[in-house]
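Novice: Okay, predicted coordinates and the sequence, questions at the end:
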Amino acid sequence: MDYEIIEDVRQCRRVVETLMKEEMISCDAEGINLGKDGPLTLLQIGTTDGHVYLFDIHKEKRMFQDGGLKQLLESDQVLKVFHACSSDSQALQHQFGVSLKNVFDTQAAHLVILEQQGRLIPQMLKLSKICEIYGTTEMEEKTGMHIKWNKVFDYWEIRPLTEEMIEYACADVRVLVPEIYENQIRMLKGMNAMVIFNERVEEMANYRMDSNLQKTRKERIANGQKAVLRNMCLKYQTYVSCETLTDEDEKASLGRAWTEEEINLYMNPFVQHMYYEGFVNGLKELQTEMDQDGDDFNANVIHYIKLCKGKIYPQPRLKMLANDLCTGFCQFIFNGIVNKYDKQTPLYYLRSLEKMLLKEIRIHSSKDKSRYHSVVVDLHFKLTEDSIRQFYQTLIETPSKVIVTKGYYSFIYSQTKRSFVPASVREAATQLKQAIDKAGKGPSQKKNSRSTRRPPSGQN
């Protein structure tokens, strides 16, 4: 492998000076649950001749400001080719004040190309699949690495970098340029789709940090899914098995976890039949996957959302299956939490699904508390305290953007009184309650008036 590890500011300045002369580079980043809070620990940059630079950010964070990486990533002169840059962009912005510019995103390019070909619900793909479609260099699936990350939660903080880590990190950027980029840019230009592509790249890079872009993106995806359902209602006027479907848009639309209200609104009885049949099949496949993979099962948020939806659907068989699976699913997650973490674990190590389940625990008494392992309880209260302190900060900084629901106010009040709640949580809750009362945001203090624009509300 042709690579160089950069570990100090002086080295970094030398390399950046060289990279600033390139017309195009490929970029990627690794970290722990990479995003706003999940630390970026490694930045990879590749050149068109196959050389890769690995910037060890975990060892030296000053490389962005003092080493010139910020200047490079914000340069309008050097094109940066990423694959699905949203998490990278969020981490760079929040942790290092870097705003990506002049970006070509291969995930965004793929989605736009499919849309131009008539797809209403284009699906995001892993980089290995992008290679199959737009390149000639094959890339192996990295399932084994993701299993390892689930068990070794601080994998990308391990130093020195192992050969396995180096090989993985280099592969992600080496395949992007020039081949995939050249094939995609040729197709986009041939479709006269560069304007919409540039808009989608801007969205890909910033939607995690911009609520308006999130709304736009969510509405576009939802409108595409609803359009597919409308077409299906016209197409299917008799009972058809979901297993006979070949249209990718139809399968994608039925693969979403719709609410019961949406099912009744957008699906005729025949499409509903396919949807529920497919949902049951999906739950059975999930059950098989959990049984076969055991401790290596790669649980994700989408699994849990579907299980939660299934538990409230009207079909008894589906509801029972979802309930049974959800119990085992949650226990699997909690077992993993107990095996991996302790009460000193920083919250950024926790995966999104782990945080979701920990937040949903309801501890109203000492008896409730005793039902869970102490590590689970400790992390639950750490998340609770973190959430309360964040809400307090928002209230102090931008009170006009905050409303407090009756349920949230009651929750905060309860946290100030219960003896089994840790002292730090009681302290944070007391501080927030006092601030809410002082700002006149308590439910009993609010005037019975409606605002034309509702700010975000506090939630338990």
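Specialist: Received the coordinates, thanks. Residues are numbered from 1 along each chain as shown.
Novice: rest of the way, CA atoms for contacts and neighbours
Specialist: OK.
Novice: could you pull out the strands for the protein?
Specialist: Along the chain, counting by DSSP state E, strands occupy 3-6, 24-31, 40-46, 52-56, 79-82, 103-105, 403-404, 457-458.
Novice: Kindly tell me how buried Leu245 is, as a neighbour count.
Specialist: Around Leu245 sit 12 other residues, with neighbours defined as other CA atoms under 10 Å.
Novice: let me fix that: Leu318
Specialist: Residue crowding around Leu318 was assessed by other CA under 10 Å; the count is 20.
Novice: what's the distance between it and Leu307?
Specialist: Distance check for Leu318 against Leu307: by CA to CA, to the nearest Å, it reads 10 Å.
Novice: One more: Glu17?
Specialist: Looking at Glu17 against Leu307, where the rule is CA to CA, the gap reads 52 Å.
Novice: Which of the two has more residues huddled nearby?
Specialist: More neighbours sit around Leu307 than around the other of Glu17 and Leu307, counting by other CA under 10 Å; the figures are 25 against 14.
Novice: For the more buried one, which non-adjacent residue is closest in space?
Specialist: Ranked by CA to CA, 6 or more residues apart in numbering and with sequence neighbours excluded, the top spatial neighbour of Leu307 is Ala322, at 5.3 Å.
Novice: residue contacts, that neighbour?
Specialist: For Ala322, the contact set (CA atoms under 8 Å, 6 or more residues apart in numbering) comprises 283, 307-308, 310-311.
Novice: Next one for the comparison:
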Amino acid sequence: MAAEQTEVVTESNRCAEIVSGLLRTETEVAVDAEGVNLGRTGPLTLLQVGTRDGRVYLFDIHKNKVLLQPGFLKDLLESTKIVKIIHSCRGDSAALRAQFEVNLHNVFDTQVAHLEIEESKGKRLPVELKLADLCDMYGGNSAALESKDDIKKAWMTTAGYWAIRPLKPEMIQYAVADVIVLFALYDNLISLLHEKGLYGKFQKSVDVEIVVQTDSAVDKRKQELLTSTVDAILKEIATKCDRREYQCLEDLNENEARAIGLCRTDQIIRSSSTFKKIRMQSVDKFVMETEGKIANDPMACEVSGGLYGKLKANESEYIGTDLGRRIKILLNRVGKIQMEQLKSKYSVDTPLEYIRGSDFGPIRSIRVDEEDNAIRRALYYRVTVRDLLVLKKQYQENPRAVEINKGLHNKIRFLATRSGHCSRELKHLSKELWTTFVQRYGREHKY
């Protein structure tokens, strides 16, 4: 894209002028957002809007939050007349709703369109795709997205990357690419949806995605639907195992292979030996793939945020087996990589909202009395202070609703009475909570 077609917008007057023009002349715009851990609480820092004739406006929300107020971008994003083409809108929508009270309307979500088309082919557990893969599948300029993975690795390892100002050339390139490819994708997908009679169902699914991260009832219904679908497929697999139609993982189709990977421990315990064997083969395949990714690129464990939790669940399933021992070794390696990344990715004063969700677990697991790295120690203090402040507030509002388990009780006692490396704020807060809990439960609370 020519440089003159891309404009970084920081001034309110210029924003109002652009929005007014778009509302007059456009029927569709391509939209994307960037931010730090973007979502309901992760700050939205940049909003991109593209047009069919190749113009891309990068609205710098980090510098000027007024740009998303009424009279500015809010009017465009909430317009029922202009289609907003977005790839996977739920994170962007959650940030807009929670942080700016902007409610998206008339959205065409390319990810949702893909999932609906896949479901119409009989795939009950269709896989979400990256934008580049979607372009390859349905027609679009995926070449414009070739550098995205390299740039993504940079911002995955740099705290607050999308809050860096001024915007770097590669940041602008990344942000622009995300919207310029959407129009060709939109034209092809909307044609397919109408051709297959799926457009009405698609619109209802988009309405769910717009609110799913900010409406707990909607999120619960979506999760219940996924669970019921997985359970139904697992029952089918179990029946085929009992009939000896299935003997190994390779016998399963795509839907079944995904379902077996999502199987819960209680479902495995009640299953046949063949079902258990297939489940073990599925976990073994996942472990082998993860071992390969980490051997080739240690950053692989960071890119897939829930990796540690999934490995931990699988470890408990196979304790005492060779597979369990391999998982334990892999967990130790992933844990060490995550700990090393904490000190390279963050600083002692990194804002808490810039910390990735997948890093809070490793931070909370730090043995602070044994920790010799100042950055990791500072992160532990600040995250623990935040956790205890939340606990204190909840306890003040409704003591009966707060569950004080043995681990939490011992942690607060340790911080209050024995930790020699505690920050002053954390020491004071933990002593206050410890005194409160001793008064209510006694020094040796029974669990």
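Specialist: Great, that's in hand. Every value quoted in this text rests on a predicted model; they were computed, and no experiment measured them.
Novice: What's the TM-score once they're superposed?
Specialist: The TM-score (TM-score structural alignment, normalised by the length of the second structure) is 0.87; 431 aligned residues with a CA RMSD of 2.8 Å.
Novice: sorry, back to before: which one of the strands of the first structure lies nearest to Asn298 of the first structure?
Specialist: Put simply, out of the strands of the first structure the one that sits nearest Asn298 of the first structure is strand 24-31, at 18.2 Å, with distance taken as CA to CA.
Novice: Identify the residue range in the second structure corresponding to that closest one.
Specialist: Counterpart in the second structure of strand 24-31 of the first structure, with TM-score structural alignment as the criterion, is residues 28-35.
Novice: Report the mean deviation for that stretch after fitting onto the first structure.
Specialist: Mean deviation of stretch 28-35 of the second structure relative to the first structure after superposition (mean CA distance after the TM-score superposition for the first structure): 0.9 Å.
Novice: For that stretch, which outside residues touch it?
Specialist: The contact list for stretch 28-35 of the second structure (CA under 8 Å, 6+ apart) reads 42-52, 82-87, 92, 162-163, 175, 178-180, 182-183.
Novice: Please apply the same query to stretch 195-206 of the first structure.
Specialist: Contacting residues not belonging to stretch 195-206 of the first structure are listed as 84-86, 89-90, 100, 103-105, 108-109, 112, 188, 213, 217 [CA under 8 Å, 6+ apart].
Novice: Now go through the residues you listed and say which are in helices.
Specialist: Counting by DSSP state H, the contacts of stretch 195-206 of the first structure place 86, 89-90, 108-109, 112, 188, 213, 217 in helices.
Novice: would you list the residues you listed in TSV and tack on distance to Thr244 of the first structure and neighbour count?
Specialist: Putting those into TSV (distance: CA to CA, whole Å; neighbours: other CA atoms under 10 Å) gives the following:
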residue	distance to Thr244 of the first structure	neighbour count
Ser86	35	22
Ser89	40	25
Gln90	40	25
Ala108	30	24
Ala109	30	25
Val112	27	23
Leu188	33	19
Leu213	36	16
Arg217	30	16
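Novice: before we move on, the earlier item: from the contacts of stretch 195-206 of the first structure, which two are the most distant?
Specialist: Looking at those by CA to CA, the two members farthest from one another are Gln90 and Leu188, with 26.0 Å of separation.
Novice: Out of the strands of the first structure, flag the one nearest Cys326 of the first structure.
Specialist: Comparing the strands of the first structure under CA to CA, the one sitting nearest is strand 457-458, at 26.9 Å.
Novice: In the second structure, which residue range corresponds to that closest one?
Specialist: Residues of the second structure aligning with strand 457-458 of the first structure are absent, taking TM-score structural alignment as the criterion.
Novice: Please name every helix or strand in contact with that strand.
Specialist: Strand 457-458 of the first structure is packed against strand 403-404, with contacts defined by 3 or more CA pairs under 8 Å, 6 or more residues apart in numbering; DSSP states H and E.
Novice: which secondary structure elements does the strand it packs on contact?
Specialist: strand 457-458.
Novice: Can you add mean neighbour count and give the strands of the first structure back as a markdown table?
Specialist: Formatted as a markdown table, the entries for the strands of the first structure read as follows, by neighbours: other CA atoms under 10 Å:
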| stretch | mean neighbour count |
| --- | --- |
| strand 3-6 | 17 |
| strand 24-31 | 24 |
| strand 40-46 | 23 |
| strand 52-56 | 24 |
| strand 79-82 | 24 |
| strand 103-105 | 25 |
| strand 403-404 | 20 |
| strand 457-458 | 16 |
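Novice: which one of the ones you listed lies closest to Gly328 of the first structure?
Specialist: Sorting the strands of the first structure by CA to CA, the top spot, which is the nearest, belongs to strand 24-31 at 29.3 Å.
Novice: Tell me which of the strands of the first structure approaches Tyr349 of the first structure most closely.
Specialist: Nearest to Tyr349 of the first structure, of all the strands of the first structure, is strand 24-31, at 10.1 Å by CA to CA.
Novice: who touches stretch 159-179 of the second structure?
Specialist: Stretch 159-179 of the second structure has contacts (CA under 8 Å, 6+ apart) with 6, 30-32, 34-36, 45-46, 48-50, 56, 58, 62, 131, 144-145, 147-148, 151, 155, 345-346, 350, 354-355.
Novice: Nearest residue to whatever residue of the second structure lines up with Gln225 of the first structure in space, please, no chain neighbours.
Specialist: When the two structures are superposed using TM-score structural alignment, Gln225 of the first structure falls opposite Val230 in the second structure. Closest residue in space to Val230 of the second structure, ignoring its immediate chain neighbours: Ala259 at 5.3 Å, by CA to CA, 6+ apart.
Novice: pretty sure Leu383 of the first structure is touching Glu360, no?
Specialist: No - taking CA atoms under 8 Å as the definition, Leu383 of the first structure is not a contact partner of Glu360, at 10.6 Å.
Novice: Of these two, which one has the most company?
Specialist: The neighbour comparison of Leu383 of the first structure against Glu360 (other CA under 10 Å) goes to Leu383, with 17 against 10.
Novice: residues touching that one, list them.
Specialist: The neighbourhood of Leu383 of the first structure, defined by CA under 8 Å, 6+ apart, consists of 347, 355, 358-359.
Novice: Repeat the analysis, applying 7 Å as the threshold.
Specialist: Lys359 (CA atoms under 7 Å, 6 or more residues apart in numbering).
Novice: That one matches what in the second structure?
Specialist: Under the alignment (TM-score structural alignment), Leu383 of the first structure maps onto Val383.
Novice: what's the distance between that match and Pro43 of the second structure?
Specialist: Shown here: Val383 of the second structure relative to Pro43 of the second structure, a distance of 18 Å by CA to CA.
Novice: Also Gly91 of the second structure?
Specialist: Taking CA to CA as the criterion, Gly91 of the second structure is separated from Pro43 of the second structure by 11 Å.
Novice: do the same with Gly35 of the second structure
Specialist: Here Gly35 of the second structure is placed at a distance of 6 Å from Pro43 of the second structure (CA to CA).
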